[in-house]
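Trainee: Only the shape, not the letters, is given here:
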């Protein structure tokens, strides 16, 4: 946002294009729910064990999904800037979906 609290839609569109669009497109073809996977992974403070339990998948399946996500959007989860941008993009996307449901 700017100093008036207005949302920077140019930045949001860039975030969607870079982080969300490739994941949503991939999900339509493969039904692996990458945005949901990441959201739960973030909510569980990057715990592979907790996330795999919550998603009802094997921990190695989770590791493979996360690796695929890194490849799809060209990020490294060891890079905190990548994680922060991805987190912001996911939360904005989820908020937008909630707003559009009403």
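Mentor: Received it, and whenever you're ready, just let me know what you need. None of these values were measured; they are calculated from a predicted model. Numbers count the residues shown, from 1 in each chain.

Trainee: contacts, neighbours, all on C-alpha from now
Mentor: Fine.

Trainee: Which elements pack onto the lengthiest helix in the chain?
Mentor: Using DSSP state H to define each element, the chain has its longest helix at helix 80-101. Contact here means 3 or more CA pairs under 8 Å, 6 or more residues apart in numbering; DSSP states H and E; on that basis helix 80-101 packs against helix 9-15, helix 34-43.

Trainee: which one of these lies closest to residue 68?
Mentor: Smallest distance to residue 68 across the helices and strands packed on helix 80-101 (CA to CA): 9.0 Å, for helix 34-43.

Trainee: Next up, a structure to set beside the first:
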């Protein structure tokens, strides 16, 4: 599974790199703040909503610490999606939130 650190993701966002970020945390966790522009799909709903994602794009998966996003990566990878896990999750995120 490909991984990227929170610092690497933040650096790409600062350089106006268009990223596809999917936050798989629960509603109450996302309400406390998410990476600007991230799409929220709770892990429990990902299997039912994965058709909303485009297989031709690369997605960075995010959760609180990296565990749930790792499971999301395994699920999506098994269905042919191009996925990167943000290691450390939002606990490691020091960039802006919305």
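Mentor: Ah, there it is. Because the structure is a prediction, the values reported are computed rather than measured.

Trainee: Need the TM-score between these chains.
Mentor: Here the TM-score for the pair of chains, by TM-score structural alignment, normalised by the length of the second structure, is 0.32; 60 aligned residues with a CA RMSD of 4.7 Å.

Trainee: ok so, going back, pull out the buried residues from the longest helix of the first structure.
Mentor: For helix 80-101 of the first structure, the neighbour count (16 or more other CA atoms under 10 Å) marks 82, 86, 87, 88, 89, 90, 92, 93 as buried.

Trainee: Tabulate these (CSV), appending distance to residue 39 of the first structure.
Mentor: What follows is the buried residues of helix 80-101 of the first structure, written out as CSV (distance: CA to CA, whole Å):
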residue, distance to residue 39 of the first structure
82, 14
86, 10
87, 8
88, 11
89, 11
90, 7
92, 12
93, 11
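
Trainee: on that earlier part again, quick check: which of the helices and strands packed on helix 80-101 of the first structure has the most neighbours on average?
Mentor: helix 34-43 (a mean of 18; mean count of other CA atoms under 10 Å).

Trainee: Beyond that helix, next helix or strand please.
Mentor: Moving toward the C-terminus from helix 34-43 of the first structure, the next helix or strand (DSSP states H and E) is helix 48-55.

Trainee: Just the angle for that following helix relative to helix 34-43, thanks.
Mentor: 130 degrees (axes from the mean of the first three to the mean of the last three CA atoms, to 10 degrees).

Trainee: Out of the helices and strands packed on helix 80-101 of the first structure, which gets nearest to residue 50 of the first structure?
Mentor: helix 34-43 (8.2 Å).

Trainee: could you give the angle of the closest one to helix 80-101?
Mentor: Going by the same axes, to 10 degrees, helix 34-43 of the first structure makes 120 degrees with helix 80-101.
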